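S.K.: fold the stuff below for me.
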Amino acid sequence: MKNTTEQAAPAKKRLTTSAMIASIAGEGQPTRPAPFGHALAALARERQDLVGLTADLGKYTDMHLFAKEFPERFFQMGMAEQLLMSAAAGMAREGFVPFATTYAVFASRRAYDFICMAIAEEDLNVKIVCALPGLTTGYGPSHQATDDIAIFRAMPNLMVIDPCDAHELEQAVPAIAAHRGPVYMRLLRGNVPLVLDRYGYCFEIGKAKTLTSGNEVLVISTGLMTMRALEAAEQLRADGVEVSVLHVPTIKPLDEATILAEARKPGRLVVTAENHSRIGGLGEAVATLLMLNGVTPTFRQIALPDAFLDAGALPTLHDRYGISTEAVCSQIKSWL
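M.R.: Here you go, the predicted model:
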């Protein structure tokens, strides 16, 4: 007979993984809610020419904040990205400054021809702001825009911007609104990490900026990978490895002068880091720039593989595909 005084061993906590885990913020990391939505609404109070459009994704691109405050200037186009882009083009022709939001996969793959013919070829003043860039969702290839920069870099007239955090998004909104011409900007939505404020950073269109200095490694990064590069630089410093981080938020046009000046400094491993396929993104843009200018440091890429990625929880996927802080540290160490 079982001894009734014996206590049962505590059950082990079951570890689970879920595609619903979609935050890129680390535990305890400061965040700011819906920086794009709040910044757009604030700017619209000053500018009557701003209008907002979305393709049934107002809540999931933070456009709902603009819609609530300015319902007469908000247009819900339904699940029809081609119509969304065409309507935005028409509004731009009438003198408005449309901000059109959807998911990055739908803009780049589904509405490409409409953006090209209706907006970019005509050089219209449309701002296309798209959520779920790269590997920022666990819902698999149907929602992971791992090729959007490659697609849009090749489109004439179209500026391409990949902000790092909430601080930069808040500054980028008025900057792209003031810029005359079409813009594609990747969007981090929801509770977005707050990172760059600690570095006295100020966003400028077309400008790359050095955030940390180090004489062993130069990381040229964009988007959320600048956050990962900064975290990795801090960890590597504890191991005696000095890392310089150059943040490049504007992928097109590229700040060639700053990148070349940094890459020419002797004796440093040069690494590009991006939340995008290694095909056609920042890494290839920088490699081409360096080769054409005769700059030949040891060069490596941190990027997503040329593959359709798995579904699952983001922390798991970021480790698997090499864009977590720990993975960045490990790769850099292996190259030194």
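S.K.: hey, let's count contacts and neighbours off CA atoms from now on
M.R.: Will do.
S.K.: now for the biggest helix by length in the chain, which elements pack on it?
M.R.: Determined from DSSP state H, the single longest helix within the chain is helix 224-238. Judged by 3 or more Cα pairs under 8 Å, 6 or more residues apart in numbering; DSSP states H and E, helix 224-238 is in contact with strand 243-247, strand 269-277, helix 325-335.
S.K.: so can I have TSV of the ones you listed showing distance to Asp56?
M.R.: As requested, those are exported to TSV (distance: least, Cα to Cα, whole Å):
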stretch	distance to Asp56
strand 243-247	33
strand 269-277	25
helix 325-335	34
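S.K.: got CSV for the ones you listed, with mean neighbour count and distance to Pro174 too?
M.R.: Listed next are the helices and strands packed on helix 224-238 as CSV, based on neighbours: other Cα atoms under 10 Å; distance: least, Cα to Cα, whole Å:
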stretch, mean neighbour count, distance to Pro174
strand 243-247, 24, 20
strand 269-277, 25, 24
helix 325-335, 16, 30
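S.K.: between the ones you listed, which one is closest to Gly90.
M.R.: strand 269-277 (31.1 Å; Cα to Cα).
S.K.: on contacts alone, who are the packing partners of the closest one?
M.R.: strand 217-221, helix 224-238, helix 282-292, strand 299-304.
S.K.: out of these, nearest to Asn191?
M.R.: helix 224-238 (13.4 Å).
S.K.: give me the residues contacting that closest one.
M.R.: 163-165, 195, 212, 219, 221, 241-245, 247, 273-275, 323-326, 328-329 (Cα atoms under 8 Å, 6 or more residues apart in numbering).
S.K.: to compare against the first, here's another:
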Amino acid sequence: MSTQDQSELFNGTANVGLKDTRSVDGTDTRAIPAFVFGEELAELADHDPRIVVLTADLARSNRATDFANRHPDRFVNVGIAEKNMITMAAGMAASGYVPFAATFGAFAALLGAEQIRTDCAYPGMPVRVVGHHSGMSMGFYGTSHHSLEDIGMMRCIADLTVVCATDANHLRALLRLSLDQPGAMYIRLGRGRDPEVYPEVPDLRIGRAETVRDGADLTIIATGSEVHPALQAAEELAAGGVSARVVDMFTIAPLDRDAVLDAARTTGAVLTVEEGNVTGGLGTAVAECLFEAGVQVPFRRHGVPDEHVPVGPPAGLYTHYRLDGPGIAAVARDLLDSSKGTPA
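M.R.: Okay, here's the model as predicted:
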């Protein structure tokens, strides 16, 4: 496309008829996680000369332009060369920098898995690989651009910290924490249009889950883009007399095992929710934790089944897979009903 770069197309600013109005209308761009990425790093870089940003021809999609405008000498657009970008970032990290290498989640985690493992995690390089537009947020572009396997893949890499941003303020907190986090990190951004969960920048600790709603009958352990609809589901369940706890398990590796076991021991059931393939992801991590601790509790993994999702608008896909508020509430009721021995 000679009249526009890739960033314009995938950011949705190109007039190609691929925008889903239900997914974008009414959202302040400053509250979009992918859009505060460059701004927050630019602010941090004003006081930290170690920070550099790399992107693979998607500076406008992830708003790395905000960083490039203020720190052009510390910004690199490598072009459509994601694997090379991650290796370049590792070299910069070996030279004393803290590089943030950003591209679509599917390209970062799937294309760059070897580089993340061998060049970043294995030698303990402080590279922050940022996978934005993950999950099904690239719905119109199909399987090649869906990032449903990244949680499962990244959590299997030794010495790699894996975190998922919940909303804009949450992302700001993660970026600040990442500056002094040892070793490599994979930072997963959701659909880029995530509603607010945290009205202010939260006080986080890597490896410690956040309980964003308390409850006694059920715990919904969600991550990233699914925390907000999990809260909506909890509201719907409360109207029917079900008290649901909602835990933001934003750190996938290392997992907060204490939060998982506490949920299993103090509430009646555990439901995990993630915008990704249930095979190997958050749900699998929680199941492993429960099994290894010998804790028995009604449990269900909820996310995308082990299949390639159809092409369509993200909002429609969330409804289709029951990953919106009403869908999660329905799955929770199924779990509770089945645990009582009644028909689901």
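S.K.: coming back round to it: list the buried residues of the longest helix of structure 1.
M.R.: For helix 224-238 of structure 1, burial by neighbour count (16 or more other Cα atoms under 10 Å) applies to 224-236.
S.K.: tell me the one of those residues nearest Ile24 of structure 1?
M.R.: Leu224 (8.3 Å).
S.K.: on the three-state scheme, Gln296 of structure 2 is what?
M.R.: What DSSP: H, G, I helix; E, B strand; the rest coil gives for Gln296 of structure 2 is coil.
S.K.: and if you look at Val51 of structure 1?
M.R.: Here Val51 of structure 1 is strand, with the state taken from three-state DSSP.
S.K.: list the contacts of it.
M.R.: Counting by Cα under 8 Å, 6+ apart, Val51 of structure 1 makes contact with Arg73, Phe74, Phe75, Phe96, Val97, Pro98, Phe99.
S.K.: what's the closest non-adjacent residue to Ser221 of structure 1?
M.R.: Ala273 (4.6 Å; Cα to Cα, 6 or more residues apart in numbering).
S.K.: the one you found: what's it in contact with?
M.R.: By Cα under 8 Å, 6+ apart, the neighbours of Ala273 of structure 1 are Val219, Ile220, Ser221, Thr222, Met225, Thr226, Ala229, Leu282, Gly283, Gln301, Ile302, Ala303.
S.K.: filter those down to the buried ones.
M.R.: Val219, Ile220, Ser221, Thr222, Met225, Thr226, Ala229, Leu282, Gly283, Gln301, Ile302, Ala303.
S.K.: quick check, the first one in contact with Ala263.
M.R.: No. Under the criterion of Cα atoms under 8 Å, Val219 of structure 1 is not in contact with Ala263, lying 9.7 Å apart.
S.K.: who touches both of the two?
M.R.: Val270.
S.K.: rewinding a little: now, which of the contacts of Val51 of structure 1 sits nearest Met117 of structure 1?
M.R.: Pro98 (16.6 Å).
S.K.: pull up the gap between Arg186 of structure 1 and Val270 of structure 1, please.
M.R.: With distances taken as Cα to Cα, to the nearest Å, Arg186 of structure 1 is found 25 Å from Val270 of structure 1.
S.K.: could you do Ala104 of structure 1 as well?
M.R.: Taking Cα to Cα, one finds Ala104 of structure 1 at 29 Å from Val270 of structure 1.
S.K.: again with Leu135 of structure 1
M.R.: On the measure of Cα to Cα, Leu135 of structure 1 and Val270 of structure 1 end up 23 Å apart.
S.K.: Val183 of structure 1 now?
M.R.: Distance of Val183 of structure 1 to Val270 of structure 1, given as Cα to Cα: 28 Å.
S.K.: what does the residue nearest to Ser221 of structure 1 align to in structure 2?
M.R.: Counting by TM-score structural alignment, Ala273 of structure 1 corresponds to Val273 in structure 2.
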